[in-house]
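**Student:** pasted the sequence and its predicted model underneath.
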Amino acid sequence: MAFDNEPVTIGLLFSQSGVTSVIERTQRQAAMLAVEEINNAGGINGRELLIEDSDPASDPLRFKSEAERLIDVGATTIFGCYMSSTRKAVLPVVEQRRALLFYPTLYEGFEFSGSCVYSGAAPNQNSRWLADYLTQTYGERFVFVGSNYVFPYESNRIMKDLLHHRGAQVVDEVYIPLRHNEDYIERAIARIKAAGPAVVFSTVVGEGSVRFYQAYDRAGFDRSKQPIASLTSGEPELLAVGKDASIGNVTAAPYFSVLDTEANRRFVSAYYRRFGPDQPISAGTEAAYFQVYLFAEAVRRCGATDRDSVLRTLPTFSFEAPQGPVQVEGDTHHTSLWPRVAVVGESGSFEIVREAQAPVRPDPYLIEYDGEFQMTSPQFGIGGGGN
């Protein structure tokens, strides 16, 4: 039994170095901001939140060993992981140790763990929306370019089915090593040119994503007709890519930092004050922020920090996240989120072109694979259908 004023220790498992650190650094910062805000407001029923930090350096093996170390020092709830390969390395550790992982990143779905809370988008909360927008706006021919690990292969499999259902075809599919060189990217560009007019669906992540977008810009593709569309390229990648190479490209996510809501204005203002106005904020950043609040509220309500108590309590309330109210589903441990599609405008910032009218429940197994839905579009009014 914990003493009433005993601190609550949590672990942060985000890469501060390595190929995916461009996004994971922002996730770590957002989690730190949430902890500081909670502590400044009196903690969790007077109990301070303490952080055990780490740098797994974008390496799945180091993610596993760092997860073990964090649990050993008392951080039985861990917030972190970006790539699916790192999540899959950590899950056996938290499951065997009856610990809990809060995972703040979109992923390919088709997974359940009794020791994981998924607060990033499942495929029905991003891929379906992107497939509709792309086929309705740009046409029916696609080239897939991805990083060579589990998420791109699985995400591409899902997107290929969604596109086929909409009468579109994938004319080529290319993969780039995570630790790539420019030759791999140039080969991908050559394949895109050889395919003829087509939209590019990219699941390239981290530093490779930045290099790929820049090479695509240098190659001179008309992005008003042949954009790069992605689930993984948010504001951090946009900043690294540069304005000129970003305009016209498309992303689907539950959150964009341009959202004009009171909760988001507070979050963005606090984040910029804490880390600087030049720091990018993406969907993964926002999820890393609100999931700390979900944990803190669950602990406040149930008065315990063990995995089972927290998991029982999470589905009993919603939280006003920057993207809108979110809630963890008890049967899947995934989170109801607000799907959106945005295009990079002439200013170099995302402009939201479609968004959900209400939070969309997670469907990680795509049981309702292409069920009907409604979405709003600032450009097109209410539309969608067939998602």
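**Tutor:** Okay, I see it.
**Student:** make it CA atoms for all contacts and neighbour counts henceforth
**Tutor:** Noted.
**Student:** I'd like to know how far R218 sits from E48.
**Tutor:** 51 Å (CA to CA, to the nearest Å).
**Student:** so these two - more neighbours on which side?
**Tutor:** E48 (20 against 12; other CA atoms under 10 Å).
**Student:** and the more buried one, what does it touch?
**Tutor:** N5, E6, P7, V8, N39, G42 (CA atoms under 8 Å, 6 or more residues apart in numbering).
**Student:** tally up the residues packed near the third one, please.
**Tutor:** Counted with other CA under 10 Å, the burial measure for P7 works out to 15 neighbours.
**Student:** that one touches G42, doesn't it?
**Tutor:** No: in this structure, P7 is not within contact of G42 by CA atoms under 8 Å, at 11.7 Å.
**Student:** one step back: now rank the contacts of E48 by neighbours and give me the top one.
**Tutor:** V8 (21 neighbours).
**Student:** what about the helices in the stretch 51-200 of the chain?
**Tutor:** Ranges of helices within the stretch 51-200 of the chain are 60-72, 84-96, 127-137, 150-165, 182-195, based on DSSP state H, counting those that start in this stretch.
**Student:** for the first one, which outside residues touch it?
**Tutor:** Right, the one you point to is helix 60-72. Here helix 60-72 has contacts from 11, 13, 52, 54-56, 76-78, 81, 85-87, 89-90, 93-94, 97, 99, using CA under 8 Å, 6+ apart.
**Student:** buried ones among the residues you listed?
**Tutor:** 11, 13, 52, 54-56, 76-78, 81, 85-87, 89-90, 93-94, 99 (16 or more other CA atoms under 10 Å).
**Student:** any idea how far Q169 is from N148?
**Tutor:** 21 Å.
**Student:** quick check: V341 touching I352?
**Tutor:** Yes: V341 lies in contact with I352 (CA under 8 Å); the separation is 5.9 Å.
**Student:** follow-up on the earlier one: and of the contacts of E48, the nearest to Y175?
**Tutor:** V8 (42.4 Å; CA to CA).
**Student:** hang on, that closest one packs against L49?
**Tutor:** Yes: contact criterion CA under 8 Å: V8 and L49 qualify, at 4.9 Å.
**Student:** which SSE is A30 in?
**Tutor:** Assessed by DSSP states H and E, A30 sits inside helix 21-40.
**Student:** buried residues of that helix, list them for me.
**Tutor:** For helix 21-40, by 16+ other CA under 10 Å, it's 21-35, 38-39.
**Student:** helices - which of the contacts of E48 land there?
**Tutor:** Under the assignment DSSP state H, the contacts of E48 contribute N39 to helices.
**Student:** Throw the contacts of E48 into JSON lines and include distance to I247, thanks.
**Tutor:** Below are the contacts of E48 laid out as JSON lines (distance: CA to CA, whole Å):
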{"residue": "N5", "distance to I247": "51"}
{"residue": "E6", "distance to I247": "50"}
{"residue": "P7", "distance to I247": "47"}
{"residue": "V8", "distance to I247": "44"}
{"residue": "N39", "distance to I247": "40"}
{"residue": "G42", "distance to I247": "44"}
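**Student:** let's bring in a second model and compare:
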Amino acid sequence: MVGPTRRGVLSGLAALAAAGAAGAPVRSGHAAPPIRVGILHSLTGTMAISESTLKDVLLMLIDRRNQAGGLLGRRIEPVVVDPASSWPRYAQLAEHLLGVEGCDVLFGCYASASRKIVQPVLERHGALLFYPAPYEGQEQSPDVVYLGATPQQQAVPAVEYLLSADGGGVRRFYLLGSDDIHPRTVNTILAGYLDWRKLPREDFVVRYVPFGATDWAPVVNDIRAFARGGKTAVINTVSGDANLHFYRELVRQEVHASDIPVVAFAVGEQELASVDVTPLVGHLTAATYFMSLETPENEAFVRDWQAWIGDDLRVVSAAMADLAAGFALWTKAVEMAGSPSPEVVKITLRSVSTRSLGGDVVALDGATNHVRKPVMIGEIQATGQMMPVWLSDGPVDPVPWSRWWRRGTRILFDGALP
């Protein structure tokens, strides 16, 4: 089959953009209406520790763009709402942003439950969501741009590292997560991977805790008991502020990284900013960005962010870095389309690219709406920053549909789907 020519694509885009403009009232002699951006991140509740700063960085990106003249000669207007860490509220507010506020695009969600519940709203409106969090894969949608890491870009490399001599030669794994879609799916994938690596079933266990859990003594006691069977690591897919209570209990029970390393997928500089990290030095996080990266792009962004927010101690997280890349991709796609219409932007997104804060080229895989990303594993330092101890050889393909998931369901659920 012969694909569409560039001229044909551009002609189609022009027709779509014109159709979108045809329905708009003429405002002769008046400024063009703003382009409205919906910001759907929790500012309160258990997810606020990860999401509230994402709202702030989006406001900075919009402010800087408006200072430079806006987009298509129009001002960008943010519309901020607070889902308050309530999954139904995400869907209600997504409907409000699209149906009432007339937003042209949404940036938001973090936990997979929030993304999943918003997707039917996106489908009804033909809308577009830029989603910044690491997530479980096993999904693709034309209405979602997946900016965060998949298990192939985070969880699997982290376990590979821990199994290696450089990672300590771990032989037992405690898979710990919140009772949510992301942890359950990631742990199923990891169970399949560990089985493929010939790890005996008794050498990995899975445990889930409620969102916002505060009593971690029984869990840490169980981890310590399990670790008596051999070199053990904890794979942490806990979400939100429950992580603060978990790490504090590790400190209280004197669980050191040299004895039982914890590698987290949703804990970074932002989540650790409010705790004394000195006792946590050496524990790990797997991510696609660290604030300590020494690149011109990162150093300039950190300076600009801290100046804009008015705080030289404010950190930059991987999700913030992913949002910066996503916002740049969106603005370039809008410019190429000549319109903020999601219908057109979904097409032009396939043809634009930008630079990540790490200096890598970021472009959307048009087949899956995911991005290739470098993988890095870092140790917590006394400063609260992460020191990379392992880096992938360049960007890693997302592979959203994991080869290990089906195998993991057989291991954990006797063939029944979780």
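**Tutor:** It's in. As the structure is a prediction and not an experimental result, all values here were calculated from the model.
**Student:** overlay the chains and give the TM-score.
**Tutor:** Once superposed, chain against chain, the TM-score is 0.90 (TM-score structural alignment, normalised by the length of the first structure); 367 aligned residues with a CA RMSD of 1.8 Å.
**Student:** now do the same for A287 of the first structure: its match in the second structure.
**Tutor:** Aligned by TM-score structural alignment, A287 of the first structure pairs with D322 of the second structure.
**Student:** got a list of contacts for the helix or strand hosting its match?
**Tutor:** Using DSSP H and E, D322 of the second structure sits in helix 318-337. Identification of contacts with helix 318-337 of the second structure by CA under 8 Å, 6+ apart yields 13-14, 17, 53-54, 57-58, 61, 71-72, 130-134, 147-148, 268, 287-291, 340-341, 344-345, 348-349, 351-357, 362-363.
**Student:** those in strands, which ones?
**Tutor:** Using DSSP state E, the members of the contacts of helix 318-337 of the second structure that fall in strands are F130, Y131, A287, S353, T354, R355, V362, A363.
**Student:** neighbours of the fourth one, just the number please.
**Tutor:** Number of residues near S353 of the second structure (other CA under 10 Å) recorded here: 18.
**Student:** ok, now the third one?
**Tutor:** Other residues near A287 of the second structure come to 29 when the count uses other CA under 10 Å.
**Student:** which residues touch the residue mapped onto it from the first structure?
**Tutor:** Counting by TM-score structural alignment, A287 of the second structure corresponds to A253 in the first structure. Neighbouring residues of A253 of the first structure by CA under 8 Å, 6+ apart: A121, Q125, N126, L231, A283, P339, R340, V341.
**Student:** could you rerun that using 10 Å?
**Tutor:** 106, 120-122, 125-127, 129-130, 230-234, 282-284, 337-342, 355 (CA atoms under 10 Å, 6 or more residues apart in numbering).
**Student:** so G20 of the second structure touches D104, yeah?
**Tutor:** No: counting by CA atoms under 10 Å, G20 of the second structure stays clear of D104, with 11.7 Å between them.
**Student:** any shared contact partners between these two?
**Tutor:** S339, P340, S341.
**Student:** in CSV: those, plus neighbour count and distance to G326 of the second structure.
**Tutor:** Converted to CSV, these look like this (neighbours: other CA atoms under 10 Å; distance: CA to CA, whole Å):
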residue, neighbour count, distance to G326 of the second structure
S339, 23, 17
P340, 25, 15
S341, 22, 16
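**Student:** the second structure: matching residues for stretch 18-36 of the first structure?
**Tutor:** Under TM-score structural alignment, the match for stretch 18-36 of the first structure is residues 45-63.
**Student:** mutual contacts of V8 and L49 of the first structure, please.
**Tutor:** By CA under 10 Å, 6+ apart, the residues touching both V8 of the first structure and L49 are G43, A296.
**Student:** V341 and I352 of the first structure: which is more packed in?
**Tutor:** Higher neighbour count among V341 of the first structure and I352: V341, with 26 against 22, using other CA under 10 Å.
**Student:** what residue of the second structure takes the place of that one?
**Tutor:** In the second structure, V341 of the first structure lands on I377 (TM-score structural alignment).
**Student:** in which helix or strand does its match reside?
**Tutor:** strand 376-380.
**Student:** what helices or strands is the next helix-or-strand element following that strand leaning on?
**Tutor:** Sequence order places strand 386-391 as the next helix or strand after strand 376-380 of the second structure, per DSSP H and E. Here strand 386-391 of the second structure touches helix 155-163, strand 284-287, strand 376-380, going by 3 or more CA pairs under 10 Å, 6 or more residues apart in numbering; DSSP states H and E.
**Student:** who's in contact with strand 386-391 of the second structure?
**Tutor:** 157-158, 161, 166-167, 268-269, 281-293, 374-381.
**Student:** recalculate using a threshold of 8 Å.
**Tutor:** Applying CA under 8 Å, 6+ apart, the set of residues contacting strand 386-391 of the second structure is 161, 268-269, 285, 290-292, 374-381.
**Student:** quick check, nearest of these to R303 of the second structure?
**Tutor:** Closest to R303 of the second structure, out of all of those and judged by CA to CA, is M291, at 11.3 Å.
**Student:** identify the residue of the first structure aligned to L272 of the second structure.
**Tutor:** Counting by TM-score structural alignment, the partner of L272 of the second structure is L238.
**Student:** if you could redo that for G73 of the second structure, that was the one I meant.
**Tutor:** Checking with TM-score structural alignment, G73 of the second structure has G46 as its match.
**Student:** quick check: that match touching N5?
**Tutor:** Yes: if you go by CA under 8 Å, G46 of the first structure and N5 touch, sitting 6.2 Å apart.
**Student:** now for those two: what residues contact both?
**Tutor:** With CA under 8 Å, 6+ apart, G46 of the first structure and N5 have no common neighbours.
**Student:** hmm, A99 and V117 of the first structure touching each other?
**Tutor:** No: contact criterion CA under 8 Å: V117 of the first structure and A99 do not qualify, at 11.4 Å.
**Student:** on that earlier part again, just the buried ones from the ones in strands among the contacts of helix 318-337 of the second structure?
**Tutor:** When those are checked against 16+ other CA under 10 Å, the ones flagged as buried are F130, Y131, A287, S353, T354, V362, A363.
**Student:** quick one: residues contacting the aligned partner of the fifth one in the first structure.
**Tutor:** In the first structure, the residue paired with T354 of the second structure is F319, using TM-score structural alignment. Listed by CA under 8 Å, 6+ apart, the contact partners of F319 of the first structure are F290, Y293, L294, P325, V326, Q327.
**Student:** looking at the second structure now, which of those still hold up?
**Tutor:** Counting by both residues aligned by TM-score structural alignment, their matches' CA atoms under 8 Å, the second structure reproduces these contacts from the contacts of F319 of the first structure: F290, Y293, L294, P325, V326, Q327.
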